[in-house]
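Student: Just the structure for this:
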Amino acid sequence: MIEKNMLGKFIRTKREEARLSQKQFAEQLFVTESAVSKWERGVNYPDITMISDICRVLNISEKELITASDDTTYRQMKKQSAKYERIQRLTFWIPTSAYLLSFLICLICTLCGVMPFSTLFIVAASLLCAFLFFPSVTKFFENQRLLAYLATSAVGVVLLLVVCGIATKSVSWIPTAVLETLLGYTVVFLPIILKKYSKNGFISTHKTFISFVADMVLTIILVATVQILTPINLRNAEMTVLYCFSPLLITGVVVSLRLNGMIKGGICTIIFGIYAFFANYFVGFTFDEPVDMKINLADWATYTNGNVLLTVLVACAAAGIGLIGCGIKKGRK
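Tutor: Next comes the predicted model:
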């Protein structure tokens, strides 16, 4: 245990650094001024139950109080933490203040008749959208900050699209634009969300498959929406979407299987080779166009398409079989 005199001198030094009198110090600790005096003169030790309160009032760590010495590492960490908090506050309030000032200027211009109200609404929606992207509202959420950021930023984009459509009196394009926004968010962020928040269960083991299904469903809805809102016939496009997503869904299922990574890679390679080979046949059938897929390895100039796709199929099959073989061999070790 450290000597009473050393502890007393340390308490007095820190009290004076905090610019507290013995009376003020005692009042914050709910003890008598005489008790504080005895601590500082080395007559008595503070009660062990007072340690945390003394540290709080003097802004020191318990280690510093017990050892009666400055903890340089602790103070450096505390200083860096305070600096980080200041930077966080600045990065929130500086752009926020700029957004508010911009809106105020536009509001004054509108009230003066320089700017129409429709433009003011677009500016307000744009500023709100920008705010939701940066600095965002995540500082108000202790948990689920990623979800909060994605949800609020997506709402900001959708709100901006709706306001622009209403202000310009042209709303037919809004559903398509909103679906495109949701599709973009799903493609980019859904795999990240599933990986971060699904620790076990079906979702955890089928993340890739679920992501591909969501992408396919939103793409089909997007194509169907465009077809409803425009006179363009996109049924063939819907069939093409299904064909393009089919290998992704199958590989999503394969990736979810409890197999060696090389085996899964080999199966996926073979699947993509097969789909690449039959892609031209599918396009010809769907769009009712003739497709020349004849194969003659002795004449590459005339039979380029067929020869190239056959080569791709053989290469994918060979690579896939090789990976499967390596995976099986590795699994037996």
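Student: Please count neighbours and contacts with C-alpha atoms only from this point.
Tutor: OK.
Student: Enumerate the positions of stretch 230-247 that are buried.
Tutor: Under the neighbour-count criterion of 16 or more other CA atoms under 10 Å, stretch 230-247 has L234, A237, E238, M239, T240, V241, L242, F245, S246, P247 buried.
Student: How far does that stretch sit from its chain's centre?
Tutor: 30 Å (CA atoms, centre = their mean, to the nearest Å).
Student: same thing with stretch 264-271?
Tutor: 30 Å.
Student: just stretch 114-132 next, same as before
Tutor: Stretch 114-132 has its average C-alpha position 26 Å from the chain's average C-alpha position, going by CA atoms, centre = their mean.
Student: re earlier: including distance to L179 and secondary structure, could the buried residues of stretch 230-247 go into a markdown table?
Tutor: Putting the buried residues of stretch 230-247 into a markdown table (distance: CA to CA, whole Å; DSSP: H, G, I helix; E, B strand; the rest coil) gives the following:
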| residue | distance to L179 | secondary structure |
| --- | --- | --- |
| L234 | 16 | coil |
| A237 | 17 | helix |
| E238 | 15 | helix |
| M239 | 19 | helix |
| T240 | 19 | helix |
| V241 | 16 | helix |
| L242 | 18 | helix |
| F245 | 18 | helix |
| S246 | 21 | helix |
| P247 | 23 | helix |
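Student: Please give the structure of this sequence too, so both can be compared:
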Amino acid sequence: MTSETSKRDLGRFVTARRRAAGLTQRELATRLHVTESAVSKWERGLSYPDITMVQALSAELGVSVHELIHASEDHEGRADRRDARAYRGWRAAILWSTAGAYALALLTSFIVNLSVSHTLDWFWVVLPAVTLAASLTTLPLLRIPRAGWWSLLGAIVSLAVLLLVVWAQHGGGTWIWIALAGVIFGALLVFTPILLRAAGLPAPLRRHVTLITLVILTVALALLLGVIALAVGRPELWAERMLPLAAIGAAPVWLGALILRYVPGPIAARGALVSLLAGASTILLGWGVDRVLGDPWEWAPDLGVWTEHTVEANVLLLVVLCAVGVALWLGVAALVGAKRQDSALDTALETEVD
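Tutor: Below is the predicted model of the structure:
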């Protein structure tokens, strides 16, 4: 027993729990193989139970050892255990109900397809579709190591198989390569930062995860565009149009990410630079796209005239003005924050001198 628990507190606790269990002192003593007098001394606060009796006594009273030692109800612990049981029950219910629903859907599709068509055709579309759904809903609930990664792998493979089955059943076509490449690019877009942070990179590389991510995604985008150009039978478009247009679109993303990651100073100041970049990109992107496509570029806003000839230019101007306004607001916030920091530092130095 601990010094925090007095004999009297323990005695009151044992008495209350014994009565709640519907036991007399003699019945409790018989179960613990001690004398009735020993139980009486515990409850009157004259002595502590022997340390070897704690486990058996707590079991007979229906409490945990922690509760008995501290002579109090561990409501928080019981609530945690109750919540854990409720979560396990909820998870088991979801797991078995979804697994049963998917199995029933597959069995029904199998029987109906055979009964109506006397062969299996569209069932092979249903199978990977159901597997895809199960990978995203049921697989994460299984008690397996790294269930999330297995769920991701199962979903990607199921989606790829689904596309291949649809492609095979509808006479082929080059679109399948675009679809598969798009699936791979989408997975890289979402999970590359997560994979890099979970990979345990050396310290020098961990500081540049943003840059590594940008490089991987840029290369992946270039390869995706190459697949599209080959699939449509126009490989020359990859170098002539696709890569320049992709570079124009990726440039603001690269610059914004590098500013936020590597430019020193307060976050408000970096946000101001990104806002100015966004405003400038609004105009420069249109100019760059028109140059690549060989179209004439003209930007003549007139906020006093809103016609089909000026509305686009006017909207672009308003976007630029909003970006500049946000940049000014963030710049002022950065200056105010810097002054407050300097003032706090001066105050601290004066206090140390005094």
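Student: Y197 of structure 1: which of the buried residues of stretch 230-247 of structure 1 is nearest?
Tutor: Ranked by distance to Y197 of structure 1 (CA to CA), the buried residues of stretch 230-247 of structure 1 are led by F245 at 25.0 Å.
Student: Distance of whatever residue of structure 2 lines up with the closest one relative to S151 of structure 2?
Tutor: In structure 2, the residue matched to F245 of structure 1 (TM-score structural alignment) is A250. Using CA to CA, to the nearest Å, we find A250 of structure 2 at a distance of 30 Å from S151 of structure 2.
Student: likewise L141 of structure 2?
Tutor: Taking CA to CA as the criterion, L141 of structure 2 is separated from S151 of structure 2 by 10 Å.
Student: Neighbours of I194 of structure 2, how many?
Tutor: One way to gauge burial is a neighbour count; for I194 of structure 2, by other CA atoms under 10 Å, it gives 12.
Student: Tell me how far it lies from L205 of structure 2.
Tutor: Where L205 of structure 2 is concerned, I194 of structure 2 sits at a distance of 14 Å (CA to CA).
Student: same check, this time on R291 of structure 2
Tutor: 37 Å.
Student: which of L141 and S151 of structure 2 has more neighbours?
Tutor: S151 (21 against 17).
Student: mind listing what that one touches?
Tutor: If you count contacts by CA atoms under 8 Å, 6 or more residues apart in numbering, S151 of structure 2 has them with S135, L136, L139, P140.
Student: give me the element the alignment partner in structure 2 of G156 of structure 1 is part of.
Tutor: Matched by TM-score structural alignment, G156 of structure 1 corresponds to S158 in structure 2. When secondary structure is defined by DSSP states H and E, S158 of structure 2 falls within helix 147-169.
Student: List the buried residues for that helix?
Tutor: Taking 16+ other CA under 10 Å as the basis for neighbour counts, the residues of helix 147-169 of structure 2 that come out buried are 148, 150-152, 154-165, 167.
Student: quick one: the helices in the stretch 51-200 of structure 1?
Tutor: Taking DSSP state H, counting those that start in this stretch, the helices of the stretch 51-200 of structure 1 run over residues 51-58, 62-67, 72-111, 117-133, 145-167, 174-197.
Student: Tell me which of the ones you listed approaches L222 of structure 1 most closely.
Tutor: Among these, helix 174-197 comes nearest to L222 of structure 1, with 6.0 Å by CA to CA.
Student: Mind reading off the mean deviation between that closest one and structure 2?
Tutor: Comparison of helix 174-197 of structure 1 with structure 2 after fitting gives an average deviation of 4.1 Å (mean CA distance after the TM-score superposition for structure 1).
Student: just to revisit the earlier point, list the residues that contact the match of G156 of structure 1.
Tutor: Neighbouring residues of S158 of structure 2 by CA under 8 Å, 6+ apart: P128, A129, T131, L132.
Student: Kindly recompute the last result at 7 Å.
Tutor: Residues counted as contacts of S158 of structure 2 (CA atoms under 7 Å, 6 or more residues apart in numbering) are P128, T131, L132.
Student: if I line the two up, what does the first one land on in structure 1?
Tutor: In other words, P128 of structure 2. Aligned against structure 1 by TM-score structural alignment, P128 of structure 2 finds its counterpart in A125.
Student: show me the contacts for the nearest residue to its match once chain neighbours are set aside.
Tutor: Excluding its sequence neighbours, the residue lying closest to A125 of structure 1 (CA to CA, 6 or more residues apart in numbering) is L160, at 5.1 Å. Remark: with contacts taken as CA under 7 Å, 6+ apart, L160 of structure 1 is in contact with A125, S126, C129.
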